[in-house]
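Engineer: Coordinates only, no sequence provided:
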C-alpha cells in the first residue's frame, strides 16, 4: 500500500518519495518493456536534414526478420521482438538478475508534415536500424527567377 502523502516543505524529496511509492505499487517482474527503469526499447535518435528525416534505432539482439517498419498517417512505427538465451528459472536453477529486455516491442515516432511516406528506406546492420524518410520535393527551398 502506498503511504499517506505528507508535505514537509521539501517538494523535491516528497516527489521522489511519491515516485518510489508508485514504482513499488506498479512493480513488475522485469519481463515487460514497461518494467524497464531506463526507458523504452529500442532507444532511438531522430534528426533531420534539408532532404530527409533520419531515425536510428538501437536494437541489439534483434533478428532483422523480426523487425517491422511502417509509415501511416504521419507516424513511423518500429515493431518487433527480441528473444533471449538467458537461463529460465525452474526447479533446478534460479535467475538472480535479468536486466536485458526480451519480448515484443513497438515504438511510434511522429514525422514532420513535410516527410514523404512514399520514400522510406530502412537498413539493419550490427543491431542498428537506420530509417530514412525523404522530405517532399514541394517542401524544399527552391530558387525563383525574377523576370
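Structural biologist: Perfect, thanks for sending it. This structure is a prediction, so every number in the text was calculated from the model and none was measured.
Engineer: C-alpha from now on. contacts and neighbour counts both.
Structural biologist: Will do.
Engineer: need the longest strand for the chain.
Structural biologist: The residue-count maximum for a strand in the chain (DSSP state E) belongs to strand 115-125.
Engineer: Quick one: name whatever helix or strand follows that one.
Structural biologist: Where DSSP states H and E defines the elements, the next helix or strand beyond strand 115-125 is strand 128-135.
Engineer: The structure to be compared is supplied as follows:
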C-alpha cells in the first residue's frame, strides 16, 4: 500500500486550542462558584472536534451536547469553514438552589475554524445535527492531492580551527 500522507494534519484551529488552554489555566478544571460570568471570546469554550478522511470525503464531527441546533452557525469563506454558536446556561429541573461543587460543562459562545483545501467550494459541504453532534461532510476534500516535495539544502557551518595555546 502506498504511503498516504494526511493533507489535513494540523488543520484544526490553533488559536481555538490556545484559547482553551488559556481558559483552563485561568479558570482551572474546578470552578467552585455557580455565579461564574459568561465567558468572553478570549475564554470561550472549545468543543471537541474529530476530523477524518472517509474515502475521498473529509468528515468533521463537532460535539455540541446541550446546544440548540438553532444556535449553531456554519459559514464558509476564503477557504475557512467556521462553526460558531452559543450554549446557554440552562438550569436542569431539580437543580434549583443547588450549590455546584464542580462545574466543567462550559456555556457561552464557541468558535472553531478549519482551513480546507483551496479547491473546496461551498457546494461540496453538507452538515447535519443529530444527538448533540454536528457532522460536516466535505465531498472530495480528502482525495489524493498532487504534492511536490521540496528539497531542503543541507548547509554546514564551516568549523573554526582551534588555536593551539602558545607554549612561548
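Structural biologist: That came in fine, so what should we check first? Computed from a predicted model, the values in this text were never measured in an experiment.
Engineer: Post the TM-score for the overlay when you can.
Structural biologist: Scored by TM-score structural alignment, normalised by the length of the first structure, the superposition of the two chains gives a TM-score of 0.60; 110 aligned residues with a C-alpha RMSD of 3.3 Å.
Engineer: returning to what we had before: and the longest strand of the first structure, which stretch of the second structure?
Structural biologist: Strand 115-125 of the first structure corresponds to residues 120-130 in the second structure, going by TM-score structural alignment.
Engineer: tell me which residues of that stretch are tucked away?
Structural biologist: 120, 121, 125, 129 (16 or more other C-alpha atoms under 10 Å).
Engineer: Can you lay out those residues as CSV showing distance to residue 81 of the second structure?
Structural biologist: Below are these laid out as CSV (distance: C-alpha to C-alpha, whole Å):
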residue, distance to residue 81 of the second structure
120, 10
121, 11
125, 9
129, 16
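Engineer: tell me, how many neighbours does residue 132 of the first structure end up with?
Structural biologist: Residue 132 of the first structure has 20 neighbours, counted by other C-alpha atoms under 10 Å.
Engineer: hang on, the earlier thing: quick one: the match of strand 115-125 of the first structure to chain centroid distance?
Structural biologist: 17 Å (C-alpha atoms, centre = their mean, to the nearest Å).
Engineer: Which strands and helices lie in contact with the longest strand of the first structure?
Structural biologist: Helices and strands touching strand 115-125 of the first structure, by 3 or more C-alpha pairs under 8 Å, 6 or more residues apart in numbering; DSSP states H and E, are strand 68-72, strand 128-135.
Engineer: One more pass at 6 Å, please.
Structural biologist: Using 3 or more C-alpha pairs under 6 Å, 6 or more residues apart in numbering; DSSP states H and E as the contact test, the elements touching strand 115-125 of the first structure are strand 128-135.
Engineer: Need the residues that contact the strand it packs on.
Structural biologist: When contacts are defined by C-alpha atoms under 6 Å, 6 or more residues apart in numbering, strand 128-135 of the first structure is touched by residues 51-59, 114-116, 119-123.
Engineer: So which bits of it are buried?
Structural biologist: Quick answer for strand 128-135 of the first structure (16+ other C-alpha under 10 Å): 128, 129, 130, 131, 132, 133, 134, 135.
Engineer: just the residues you listed now: which is nearest residue 95 of the first structure?
Structural biologist: Relative to residue 95 of the first structure, the closest of those is residue 128; by C-alpha to C-alpha it sits at 28.5 Å.
Engineer: Without its sequence neighbours, what residue ends up closest to that closest one?
Structural biologist: If the residues on either side of it in the chain are set aside, residue 128 of the first structure comes closest to residue 58, at 4.8 Å by C-alpha to C-alpha, 6 or more residues apart in numbering.
Engineer: Now check the second structure for the residue matching that neighbour.
Structural biologist: Aligned partner of residue 58 of the first structure by TM-score structural alignment: residue 63.
Engineer: what's the distance between that match and residue 140 of the second structure?
Structural biologist: Look at residue 63 of the second structure and residue 140 of the second structure: by C-alpha to C-alpha, to the nearest Å, they are 23 Å apart.
Engineer: Residue 89 of the second structure is in what secondary structure piece?
Structural biologist: Using DSSP H and E, no helix or strand contains residue 89 of the second structure.
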